[in-house]
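Trainee: After the sequence you'll find the predicted model.
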Amino acid sequence: MWLKQQYRDCRNLVFRGISVPEDVSGLVDIDPKEVDAAKHGISQEDVEALWGHTESIFQSGMHPMVSICLRRGGDVILNRSIGYADGANHTQPKMASLQTPVCLFSASKAVSAMLIHKLAEDGLIDLLNPVSHYIPAFAAEGKALITVYQLLAHRAGVPGIPDDVPIELLFDHEAAVRQICKQPALHNDGRVLAYHAITGGFIQAELIRVVTGKTLNEYLDEVVRKPMGMKYFRYGLESKDHADVARNYATGLPNIGVVERQLTKILGVGVSDVVDISNSEAFLNAEIGSANLYATAEEASRFFQMLLQGGEWQGKRIFTPLTVSRAVREMGKPQFDHSLIVLPMRYSAGMMLGMNPVGLYGPKTHYAYGHLGFSNILCWADPERDIAVSIVSSGKPVIGNHIVSLFKLLAGISSTCKPCVDMEYIYSKVL
């Protein structure tokens, strides 16, 4: 026992992890309405195995709070949380629950993109029109012909803000839009794929404001949040909900050298600074379309279940099937991303797509669509498996000792929820 504790203490020191008790059962919240997975050809043993991998992620010390919601065939077969909402390293930490809102960070982009697709559905914009048709100032510095579609697909040419621009710009929508509009484009025809970590969300919010007169949250409330009965699911949080939010923690190996420099280039500031900012009152009060939508795991899964159902939720039409199809359609072959500097990425106009033989959402997920959030937040739908999944967490490791458990969880979801829909047949019928 002594040796085991010494190992844990050493591991936590090296990986900046939190202390995890030997018995974690008291930190678990389970949805009593979980449906028997046998209805969908999945054994309860397999469901518990998936939960075991989720617990292992928490036990790594990298994520003070982890929550997962998995729907199969529209039924919630796994909806649980484990860990602390706040005070993870204190003597009296606050336990998290299924109702704890978590910042989705970049997974917010999938929701913002769907709002832009809704504008197109209603005839308020044309995705093939230049952004500058609606926001004339965006035409500056070679961006006049960049289309709304290219903006959604990370080809707008303004993936970041200059180093000398203060991060407080995030909290001033008008100033942020002015800054992005005056920046030169990487290329004037959108040929360069470069992930827009922050900038795209401000331009999307401005598009919504220009054509509807509504703020980002007002439009989200009208289109998604209220029709789908969400408690949270908004950019930023109301003041009364600040005390309930999951606090973010900088965990994992310290990022040094080229890793830290690239992350700073993408995020605008270093990882530890991002974590500090995300816990600030200013961030909680802001509306940042690319970075601060708050939701529970169940709410995020509910959103992707709605997309999986062709834009319908409990008899209400949120998006048309054609709008969903347009939003999740691959925008080109897998291509090198000049911002992320990783393996070739597959994008649609707003979503990160899965890949074969392995992708963001696990092995053999070619038909999956969703989005990654900083750093181990994953929200997606896989029509081939008829699943809608969200994994949300509060630790922000880039390199940590949780990676094996996370891969096992993703691989376990892919293998447990075996393909049940012939996508090739569906595509052939559509075409």
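Mentor: That came in fine, so what should we check first?
Trainee: only C-alpha atoms for contact and neighbour calcs from this point on.
Mentor: Will do.
Trainee: Tell me, how many residues neighbour the nearest residue to Leu284 once chain neighbours are set aside?
Mentor: Leaving aside its chain neighbours, Leu284 sits nearest to Gly236 (4.7 Å; criterion: C-alpha to C-alpha, 6 or more residues apart in numbering). When neighbours are counted by other C-alpha atoms under 10 Å, Gly236 registers 25.
Trainee: What are the neighbouring residues in contact with Gly236?
Mentor: Listed by C-alpha atoms under 8 Å, 6 or more residues apart in numbering, the contact partners of Gly236 are 283-288, 292-294.
Trainee: So which of these belong to strands?
Mentor: 293-294 (DSSP state E).
Trainee: any chance of the contacts of Gly236 in CSV, with distance to Val14 and neighbour count too?
Mentor: Shown next, in CSV, are those (distance: C-alpha to C-alpha, whole Å; neighbours: other C-alpha atoms under 10 Å):
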residue, distance to Val14, neighbour count
Phe283, 29, 20
Leu284, 30, 23
Asn285, 34, 16
Ala286, 34, 19
Glu287, 35, 25
Ile288, 33, 29
Asn292, 29, 26
Leu293, 31, 29
Tyr294, 30, 25
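Trainee: For Lys4, state which of the contacts of Gly236 is nearest.
Mentor: Distance to Lys4, by C-alpha to C-alpha, is smallest for Tyr294 among the contacts of Gly236, at 36.8 Å.
Trainee: this is the other structure I want to compare:
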Amino acid sequence: MRSSGFVRDGFSAVGEAFEKNFEEGLELGACFAVVIDGETVVDIRGGFSDKVKETPWTEDTLACIYSSGKAVLSFLMARAVSDGLLDYDAPVAQYWSDFAAEGKEDITVAQMLSHQAGLCGFPEEMSPETWLDWDAICAKLAVMAPLWEPGTANGYHPQTVGFMAGELLRRVTGKSVGQHIEGYEASDGLQIFCGMRADQMARAAYMPKPPKAPDLGTINEFKQAAFLKPWSAPAKVAREDWMAAELPASNMHADARSLAKIVHPFANSGNWTDGDPCLSREAIDAALAERIRGDDLVLPFHLSWAAGLMRNINRHFGPNENAFGHAGFGGSCIVVDPENNLTAAYVMNKMSPSLVGDPRAVRLLDAVYTCL
């Protein structure tokens, strides 16, 4: 496999690690990017975007990043906080009054983003197609009783956190998550989409399912609601309908270069890659502060959560335990390392059963740190 793109001097080990993933048969198609101090030092891609290996993976190829999109969502929320539109410590109900029902009046924005709200999924049966109806899902969340006492434990919200965060953004800005991201496409050329047009769908890579289901550990009622009910995700809906819908926590499509750039202000003192200011120091500190730490009720890990990003206590996002990140179903990930002014993103289409810490991404990230 011959990769394309570029690797700056001093980062050849990253290119070698990328090609090794292909040589070992771990990849179909993939891309990887690293930004340090505002400069893109790695932007490589290789393999194929289709099932029969006829269509090369190019700089225009997009792939679904599943839950890695939560890192993008975390950035959008931090931007709203920096602009004075949201407060992490304010109740969600301050911006969304109906959300106060069933004892949810004190759940803060930060608690919601750090998976403490107790709304990890819907226990009662519904049509999987309901996930494509934004207003219907938000109405269900507003009247839902938490499955555990909010603020007492973290339990991963695979789908619902995207609707709660997205609804707050809509209420304070008048724009949906997809519309916010479109602004970055127009102004900065970033290729990230939440809710796709037909021409964008045509660029999306084929993504073969993993050979086995992820290991969720011992099953409980929270994991059932979050992942295992027939309606826990928009299963069996038409692919085009799913891609056209906005599911901010699970169906963003992107390339690695754009993902590494959009979260770079977290690591670059609040500045874009061109140096323009974006996030206040106060917003960054609040976004990255630990909000809760403990055994997750849904994922089989002991986790430390910031306001939407995982803190790297398990070193799933490279060797620096002071970094942050988020992973997506199948193997993708986004990494934020303020200590090294570094962000990185890995996107692929050959899906593995890894929930977080996919070995392909870990190899790439380890190679990055040997070059610093």
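Mentor: Yep, it's here. As the structure is a computational prediction, the values presented were derived from the model and not from experiment.
Trainee: Superposed, what's their TM-score?
Mentor: The TM-score (TM-score structural alignment, normalised by the length of structure 2) is 0.88; 368 aligned residues with a C-alpha RMSD of 2.9 Å.
Trainee: Out of the contacts of Gly236 of structure 1, the closest to Glu141 of structure 1 would be?
Mentor: So of those, ranked by how close each gets to Glu141 of structure 1 (C-alpha to C-alpha), first place is Ile288, at 24.1 Å.
Trainee: counterpart of the closest one in structure 2?
Mentor: Matched to structure 2 by TM-score structural alignment, Ile288 of structure 1 sits across from Leu247.
Trainee: What residues does its match make contact with?
Mentor: By C-alpha under 8 Å, 6+ apart, the residues touching Leu247 of structure 2 are 131-132, 159, 162-163, 194-195.
Trainee: can you map out the strands along the stretch 101-250 of structure 2?
Mentor: Under the criterion DSSP state E, counting those that start in this stretch, the stretch 101-250 of structure 2 carries strands at the ranges 192-193.
Trainee: quick revisit: turn the contacts of Gly236 of structure 1 into JSON lines, including distance to Leu186 of structure 1.
Mentor: Output for those, formatted as JSON lines (distance: C-alpha to C-alpha, whole Å):
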{"residue": "Phe283", "distance to Leu186 of structure 1": "29"}
{"residue": "Leu284", "distance to Leu186 of structure 1": "32"}
{"residue": "Asn285", "distance to Leu186 of structure 1": "32"}
{"residue": "Ala286", "distance to Leu186 of structure 1": "28"}
{"residue": "Glu287", "distance to Leu186 of structure 1": "26"}
{"residue": "Ile288", "distance to Leu186 of structure 1": "23"}
{"residue": "Asn292", "distance to Leu186 of structure 1": "26"}
{"residue": "Leu293", "distance to Leu186 of structure 1": "28"}
{"residue": "Tyr294", "distance to Leu186 of structure 1": "31"}
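Trainee: which residues are in contact with stretch 137-144 of structure 1?
Mentor: In contact with stretch 137-144 of structure 1 (C-alpha under 8 Å, 6+ apart) are residues 130-132, 145, 156-157, 178, 180-185, 187-189.
Trainee: picking up where we left off before, could you measure from the residue nearest to Leu284 of structure 1 over to Asp221 of structure 1?
Mentor: Note on Gly236 of structure 1: its distance to Asp221 of structure 1, by C-alpha to C-alpha, to the nearest Å, is 13 Å.
Trainee: now Gly190 of structure 1
Mentor: According to C-alpha to C-alpha, Gly190 of structure 1 and Asp221 of structure 1 sit 32 Å apart.
Trainee: okay, the two: which has more neighbours?
Mentor: Gly190 (21 against 17).
Trainee: Give me the nearest residue to that one, chain neighbours excluded.
Mentor: Arg155 (4.8 Å).
Trainee: Quick one: residues contacting the corresponding residue of structure 2 for that neighbour.
Mentor: The alignment partner of Arg155 of structure 1 in structure 2, by TM-score structural alignment, is Gln116. Neighbour list for Gln116 of structure 2: 150-155 [criterion: C-alpha under 8 Å, 6+ apart].
Trainee: for Val210 of structure 1, same thing?
Mentor: Counting by C-alpha under 8 Å, 6+ apart, Val210 of structure 1 makes contact with 134-135.
Trainee: rerun that using 7 Å as the cut-off
Mentor: Applying C-alpha atoms under 7 Å, 6 or more residues apart in numbering to Val210 of structure 1 gives no contacts.
Trainee: Alignment lookup: it to structure 2.
Mentor: Mapped onto structure 2 by TM-score structural alignment, Val210 of structure 1 lines up with Arg171.
Trainee: ok, now how distant is its match from Ala93 of structure 2?
Mentor: Between Arg171 of structure 2 and Ala93 of structure 2 the computed distance is 11 Å (C-alpha to C-alpha).
Trainee: With adjacent residues omitted, what lies nearest to the counterpart of Leu145 of structure 1 in structure 2?
Mentor: Alignment note (TM-score structural alignment): Leu145 of structure 1 maps to Asp106 of structure 2. Once flanking residues are discounted, Asp106 of structure 2 sits nearest to Pro91: 5.4 Å by C-alpha to C-alpha, 6+ apart.
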